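A.B. asks: Structure, please.
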Amino acid sequence: MEESINDTYKTIIKPSEEVLFKDKNSKFYSYAFPIINEDNVKDYLEDLKKQHQKAGHFCYAYQIGKEESSITYRANDDGEPNNSAGMPIYGQIQSFEVTNILIVVVRYFGGVKLGVGGLISAYKTGAQLALEASKIKELTINIDFLIKFEYELMNKVMRVIKEKNLNITNQKLELDCEITISVRKKEAYTILEIFESIYKVSIKEIES
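C.D. replies: Model (predicted):
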């Protein structure tokens, strides 16, 4: 049953290089940024607006969330015709199957109108180039557990951690011990059961 759980997602670890794309004298500068919340979006947009003070449009799309049930996204046309910029950018986020990402395409108008079809194509291309310039990584969705036990049970607990190759993220080893572990989602139920079966050891999930 657990093997069918999808516990991986794709994202970028660091911002992409700046990519420049031109169409009928308009210049499109595109960027991809890793994000974890909407404050990150505001910060990156503010930085770009300082960098491109004479640009006419800062169109973007972002997606946050590692699992379908928790995904939020937004697409912003920033003054371009409805759905001619933000949604084509978001379409590339979906196409590359990435999340926790912001893509911004900055446009300098070159005096020649592109039309809605031309804009859709240009913003899609800008987003695609930013993603192609990014290093996309596949990461695992993990669940954190807090394990509590008395010092005399240290060997039993550590044996499980070693056998199952578990990742310790925090520990306090005194008379009363606490260890925080990070476990891949598909293995979480099994690990929970193992520790629950050890007498005088308590384990609980840490809400993220």
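
A.B. asks: CA atoms for contacts and neighbours, from now on please.
C.D. replies: Will do.

A.B. asks: all strands for the protein, in order.
C.D. replies: Per DSSP state E, the chain carries strands over the ranges 8-12, 19-23, 26-34, 57-64, 72-76, 101-108, 136-140, 142-150, 167-172, 176-184, 202-205.

A.B. asks: Nearest to residue 123 among these would be which one?
C.D. replies: Among the strands of the chain, strand 101-108 comes nearest to residue 123, with 6.8 Å by C-alpha to C-alpha.

A.B. asks: and the nearest residue to residue 136 once chain neighbours are set aside, what does it touch?
C.D. replies: Residue nearest to residue 136 in three dimensions, not counting chain neighbours: residue 12, with 4.8 Å by C-alpha to C-alpha, 6 or more residues apart in numbering. Shown in contact with residue 12 (C-alpha atoms under 8 Å, 6 or more residues apart in numbering): 33-34, 98, 100-101, 134-137.

A.B. asks: Before we compare anything, build this one as well:
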Amino acid sequence: MPQTLSAPSHSEILIRKSRFIGCVQPVADRAAALATVSRLHQEHPGAAHVCWALLAGGDSAAVDDGEPGGTAGRPMLAVLRHHDLDGVMATVVRYFGGVKLGAGGLVRAYTDAVAQALQTATKVPLQRQKQLCCSVPFALEGLVRREIDSAGATLGEVLHGSVVQLHFSLPEPEVAAFVARLSHVGQGRLGWSD
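C.D. replies: Sure, this is the predicted structure:
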């Protein structure tokens, strides 16, 4: 069963004067991963490379960021796959120490940085989320918001027009029972869409 991480986890290793700062963290999608990489470039302006790998909902990426092809991103991605992770990205920031490591040395360094970060990471079972949209009369908005909150759903965008549209996500196994309960409480005055 695929797992994800509950929180970011970090590592740091020194190999022949080069510093490798690794991080594994949960991410929702490629957009979140790209935002993380952009932030790392800003936080580490003196770094030679910010390499990364992503596994998120069938979307994967392996970026070497100037390192020789296949020596950083793909080995990092292989570590994530080996641990059966999803919704996770790995990043390694490298400060070059002046000594070339060769292709094999780079593969080992990037792999070790990710593997060490995973050693202290807390893995949790991955629960697929279903995105739902509920249209409700204004009079029922408070009731529906309380039901969403008590179910542990994640409320997203709320649009106010002729009715209120509440967008939220809920673990897939809980969707059918939640929709049935909310439809009953709403006495048939709720509308559902994906």
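
A.B. asks: Would you mind reporting the TM-score between them?
C.D. replies: Superposed pair, TM-score by TM-score structural alignment, normalised by the length of structure 2: 0.70. Supporting alignment: 181 aligned residues with a C-alpha RMSD of 3.9 Å.

A.B. asks: As TSV, the strands of structure 1 with distance to residue 190 of structure 1 would be great.
C.D. replies: Below are these laid out as TSV (distance: least, C-alpha to C-alpha, whole Å):
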stretch	distance to residue 190 of structure 1
strand 8-12	18
strand 19-23	46
strand 26-34	32
strand 57-64	28
strand 72-76	30
strand 101-108	32
strand 136-140	17
strand 142-150	12
strand 167-172	15
strand 176-184	10
strand 202-205	12
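
A.B. asks: Pick the most buried one from these.
C.D. replies: For the strands of structure 1, the largest average neighbour count (mean count of other C-alpha atoms under 10 Å) is found in strand 101-108, namely a mean of 27.

A.B. asks: For the contacts of residue 12 of structure 1, give me TSV that also has distance to residue 193 of structure 1.
C.D. replies: Written out in TSV, the entries for those read as follows (distance: C-alpha to C-alpha, whole Å):
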residue	distance to residue 193 of structure 1
33	39
34	35
98	32
100	31
101	35
134	40
135	37
136	34
137	31
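
A.B. asks: on that earlier part again, with respect to residue 124 of structure 1, which of the strands of structure 1 lies nearest?
C.D. replies: Closest among the strands of structure 1, using C-alpha to C-alpha: strand 101-108, at 9.3 Å.

A.B. asks: by contact count, what packs against the closest one?
C.D. replies: strand 26-34, strand 57-64, helix 115-132 (3 or more C-alpha pairs under 8 Å, 6 or more residues apart in numbering; DSSP states H and E).

A.B. asks: so which of those comes closest to residue 81 of structure 1?
C.D. replies: Using C-alpha to C-alpha, the nearest of those to residue 81 of structure 1 is helix 115-132, at 6.9 Å.

A.B. asks: Sort out which residues of the closest one are buried, please.
C.D. replies: 119-131 (16 or more other C-alpha atoms under 10 Å).

A.B. asks: can you pull the contacts of the most centrally placed residue in structure 2?
C.D. replies: In structure 2, the residue lying closest to the centroid (C-alpha atoms, centre = their mean) is residue 27, at 1.0 Å. Applying C-alpha under 8 Å, 6+ apart, we find residue 27 of structure 2 in contact with 33, 56, 87-89.

A.B. asks: Try it again at 6 Å.
C.D. replies: Going by C-alpha atoms under 6 Å, 6 or more residues apart in numbering, residue 27 of structure 2 touches 87-88.

A.B. asks: what do you get for residue 146 of structure 2?
C.D. replies: Residue 146 of structure 2 touches nothing, counting by C-alpha under 6 Å, 6+ apart.

A.B. asks: so who does the residue mapped onto residue 89 of structure 1 from structure 2 touch?
C.D. replies: Residue 89 of structure 1 maps onto residue 76 in structure 2, with residues paired by TM-score structural alignment. For residue 76 of structure 2, the contacting residues are 53, 111, by C-alpha under 6 Å, 6+ apart.

A.B. asks: now do 10 Å
C.D. replies: Listed by C-alpha atoms under 10 Å, 6 or more residues apart in numbering, the contact set of residue 76 of structure 2 reads 51-54, 62-64, 70, 82, 89-92, 107-115.

A.B. asks: likewise residue 44 of structure 2?
C.D. replies: Contacts of residue 44 of structure 2 by C-alpha under 10 Å, 6+ apart are 50, 93-95.

A.B. asks: Same check for those residues, but in structure 1.
C.D. replies: Contacts conserved in structure 1 for these, using both residues aligned by TM-score structural alignment, their matches' C-alpha atoms under 10 Å: 50, 93-95.

A.B. asks: Specify which member of these is nearest to residue 128 of structure 2.
C.D. replies: residue 50 (29.3 Å).

A.B. asks: and the closest one, how far is that from residue 160 of structure 2?
C.D. replies: 42 Å (C-alpha to C-alpha, to the nearest Å).

A.B. asks: same deal with residue 134 of structure 2?
C.D. replies: 12 Å.
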